[in-house]
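Chemist: whatever this is, show me its structure:
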Amino acid sequence: MKYFVVDAFTDKVFEGNPAGICVMDEWLPDDLMQKIAIENNLSETAFAVKEKDGYRLRWFTPGNEIDLCGHATLATAYVISNYYDLNIKTIKFHTLSGELVVVKKDDLYEMDFPSRMPEVFPLSEQMIEALGVKPVETYLGRDLMFVLEKEEDVYNASPDFSKLANLPDGLGVTITAKSEKYDFASRSFFPKLNVNEDPVCGSAHCNLIPYWAKRLGKVEMVARQLSKRGGTLYCRYDGDRVKISGSAALYSIADIRIK
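Modeler: Here you go, the predicted structure:
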């Protein structure tokens, strides 16, 4: 089975967020896809099968299947447009989060995702101890989202991953602050899914974009993820939807020998 590794939200390898991509003729058993994700040991491995009007898309972390992943969606669109449906401009994905559309615009891939404004949530001492820094605001959507005082605090944060994994609320944890060079910056952690830090998390921006759009009074924004690899996301707030755009770079093409 052909297997691609693509770095998403960057135009060069060794930056952005690497995703494993398998575009298949038919579905493998769920437990086998999970084993492949564990073996790949990337934050996400995406599996896609062509359907009449698009592709069915599923995402697996080393821990389990999840309902939404931005960087692996972008990476899958890159693989399909360059190696399967050559020169396709619009790709429709059927997913656990509904229909997702990716439009190729020159070197960028624009994803149309659901907007998920997080709700204000009470801060606990357990959260502060896990983060190692006291946030100024706390929110909960799918993930816990902590707003820090300044960008430097996001960059320098050194959370205790075992304590993050023991927080009772949220699938993951995102920290964010206003940026000097960009509009806002963030980092994302998913130790509950065996991914301590997700280098560039597109799905977290379903929360981040509506929050920062309201706070900054802007519809279009540029975001930066401050992981060691780093990545840039071009964001647009569109009411109940958000547009997240980024570039991608191919790292490798290989064969997975499963038979």
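Chemist: contacts, neighbours, all on C-alpha from now
Modeler: Noted.
Chemist: got the contact list for the helix or strand hosting Arg187?
Modeler: Using DSSP states H and E, Arg187 falls within strand 184-190. Here strand 184-190 makes contact (C-alpha atoms under 8 Å, 6 or more residues apart in numbering) with 151, 154-155, 165, 171-179, 195-201, 204, 212, 222-227.
Chemist: filter those residues down to just the ones in helices.
Modeler: Using DSSP state H, 151, 154-155, 165, 212 are the members of the contacts of strand 184-190 that sit in helices.
Chemist: now, among these, which is nearest to Thr90?
Modeler: Trp212 (27.6 Å; C-alpha to C-alpha).
Chemist: gap between that closest one and Phe9?
Modeler: Going from Trp212 to Phe9 by C-alpha to C-alpha, to the nearest Å gives 19 Å.
Chemist: pick out whichever of the two has more residues nearby.
Modeler: With neighbours defined as other C-alpha atoms under 10 Å, Trp212 and Phe9 compare such that Phe9 has more, 33 against 22.
Chemist: pull the number of nearby residues for the closest residue to the more buried one other than its chain neighbours.
Modeler: Nearest non-adjacent residue to Phe9, counting by C-alpha to C-alpha, 6 or more residues apart in numbering: Gly246, 4.6 Å away. By other C-alpha under 10 Å, the residues close to Gly246 number 25.
Chemist: and for Val200?
Modeler: 32.
Chemist: restricted to strands, list the contacts of strand 184-190.
Modeler: Cross-referencing the contacts of strand 184-190 against strands under DSSP state E gives 173-178, 195-198, 222-225.
Chemist: Asp31: which of those is nearest?
Modeler: So of these, ranked by how close each gets to Asp31 (C-alpha to C-alpha), first place is Val195, at 19.0 Å.
Chemist: I figured the closest one hits Ala37, correct?
Modeler: No - applying C-alpha atoms under 8 Å as the test, Val195 and Ala37 come out as separate, 11.8 Å apart.
Chemist: let's see this one next to it:
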Amino acid sequence: MKQFVVDAFTDEVFKGNPAAVCIMDDWISEELMQNIAIENNLSETSFAVKQGNIYTIRWFTPGGEVDLCGHATLATAFVILNYYEKESVEVHFKTMDNTNLTVKEKNDLYEMEFPSYDLKKIEITEEIIDAIGIKPKEIYLARDLLCIFDDVNDVINFKPNLEKIEKLDGLLLHISAKGEKTDCVSRSFAPKLNIAEDQVCGSGHCHIVPYWTKILNKTDIIAYQASARGGTLYCRLSKDKVIISGKATLFSESKLNIKE
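Modeler: Model prediction:
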């Protein structure tokens, strides 16, 4: 089986968020996909099989399968459009829950259309303050937990206590503040998925972008993920969809020595 590793949301290797991508003729077992993800030890490994004109896509972290992943979708589209379907400019995906995703190549960007999460404002509890070590301005919950800070430096200098964060509600924890050079700055943590910090989290911005579009009263958001690797996301809120665009670059291409 061939595997690609792509750095997403960047045009430089060693930056952005790396994802492994396997384009297959037929599905392998869930156990094998999970073992490959564990062996890769990246935040995401994506698997895709073409059925008609649509690729069914699945994403596995070292800690299990997830229902949505932005950077690995971008990476998968990059691989398909550059190595499998060079004449095409868009890829149609279907998830396991029958959600349709489309990625379009536009100049040097790959544009993805994702569902927008409906944020519910929740109480700031002592448990949350203790877990993150600082009192946030506001907290919202959807699939993930979103904490808003007043000072961007609190986001940049944040030192997570992963053991405590793992006990909070939500699949991931995102922290965000208004940016100085970009509209917002964020970081994402996923100890429940055996990921300390997600370097650039596309699905996280399906939470982050709806918040900042409302606060800043604008539909177009330039977002920066302030992880060690860093990455920029060009986002737009369109009704119940979040349009996320980013760059991508190939790090490696290899053959996996595995048997079903």
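Chemist: on that earlier part again, and the contacts of strand 184-190 of structure 1, which are buried?
Modeler: 151, 154-155, 165, 171-179, 195-201, 204, 212, 222-227 (16 or more other C-alpha atoms under 10 Å).
Chemist: what range in structure 1 matches stretch 125-133 of structure 2?
Modeler: Taking TM-score structural alignment as the measure, structure 1 aligns residues 124-132 with stretch 125-133 of structure 2.
Chemist: tell me how far the helix or strand containing Val6 of structure 2 lies from the chain's centre.
Modeler: Per DSSP H and E: Val6 of structure 2 is located in strand 2-8. Centroid separation for strand 2-8 of structure 2 versus its chain: 15 Å, with C-alpha atoms, centre = their mean, to the nearest Å.
Chemist: which strands or helices does that strand pack on?
Modeler: strand 17-24, helix 70-79, strand 248-255 (3 or more C-alpha pairs under 8 Å, 6 or more residues apart in numbering; DSSP states H and E).
Chemist: got the angle for it vs helix 70-79?
Modeler: 120 degrees (axes from the mean of the first three to the mean of the last three C-alpha atoms, to 10 degrees).
Chemist: can you tell me what sits against strand 2-8 of structure 2?
Modeler: Residues contacting strand 2-8 of structure 2 (C-alpha under 8 Å, 6+ apart): 13-23, 71-72, 74-75, 79, 200, 246-256.
Chemist: what touches both of Val195 and Ala37 of structure 1?
Modeler: 61-62.
Chemist: spell out the secondary structure type for the aligned partner of Arg236 of structure 1 in structure 2.
Modeler: In structure 2, the residue paired with Arg236 of structure 1 is Arg236, using TM-score structural alignment. Secondary structure, DSSP: H, G, I helix; E, B strand; the rest coil: Arg236 of structure 2 is strand.
Chemist: wait, Arg236 of structure 2 sits on Ala223?
Modeler: No - counting by C-alpha under 8 Å, Arg236 of structure 2 stays clear of Ala223, with 10.4 Å between them.
Chemist: and the residue nearest to Phe9 of structure 1, what's its match in structure 2?
Modeler: Match for Gly246 of structure 1 (TM-score structural alignment): Gly246.
Chemist: OK, contacts around its match?
Modeler: 8-10, 74, 109-111, 232-234.
Chemist: please tell me how far it sits from Ile208 of structure 2.
Modeler: 16 Å.
Chemist: mind checking the end-to-end distance for stretch 61-69 of structure 1?
Modeler: Start-to-end, stretch 61-69 of structure 1 (C-alpha to C-alpha) is 10 Å.
Chemist: give me the secondary structure label for Ser162 of structure 1.
Modeler: Per three-state DSSP, Ser162 of structure 1 ends up helix.
Chemist: chain neighbours aside, what residue packs nearest to it?
Modeler: Pro191 (7.2 Å).
Chemist: the one you found: what's it in contact with?
Modeler: 161-162, 164-165, 172, 197.
Chemist: between these, which is nearest Leu96 of structure 1?
Modeler: Closest approach between the contacts of Pro191 of structure 1 and Leu96 of structure 1, by C-alpha to C-alpha: Gly172, at 17.8 Å.
Chemist: so that closest one makes contact with Asp143?
Modeler: Yes - counting by C-alpha under 8 Å, Gly172 of structure 1 touches Asp143, with 4.6 Å between them.
Chemist: give me the neighbour count for Ile36 of structure 2.
Modeler: 19.
Chemist: ok, it to Pro191 of structure 2 distance?
Modeler: Relative to Pro191 of structure 2, and taking C-alpha to C-alpha, Ile36 of structure 2 is found at 19 Å.
Chemist: picking that back up, export the ones in strands among the contacts of strand 184-190 of structure 1 as JSON lines, with columns for distance to Ala46 of structure 1.
Modeler: Formatted as JSON lines, these follow (distance: C-alpha to C-alpha, whole Å):
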{"residue": "Val173", "distance to Ala46 of structure 1": "22"}
{"residue": "Thr174", "distance to Ala46 of structure 1": "22"}
{"residue": "Ile175", "distance to Ala46 of structure 1": "25"}
{"residue": "Thr176", "distance to Ala46 of structure 1": "26"}
{"residue": "Ala177", "distance to Ala46 of structure 1": "30"}
{"residue": "Lys178", "distance to Ala46 of structure 1": "31"}
{"residue": "Val195", "distance to Ala46 of structure 1": "15"}
{"residue": "Asn196", "distance to Ala46 of structure 1": "19"}
{"residue": "Glu197", "distance to Ala46 of structure 1": "18"}
{"residue": "Asp198", "distance to Ala46 of structure 1": "15"}
{"residue": "Val222", "distance to Ala46 of structure 1": "26"}
{"residue": "Ala223", "distance to Ala46 of structure 1": "24"}
{"residue": "Arg224", "distance to Ala46 of structure 1": "23"}
{"residue": "Gln225", "distance to Ala46 of structure 1": "21"}
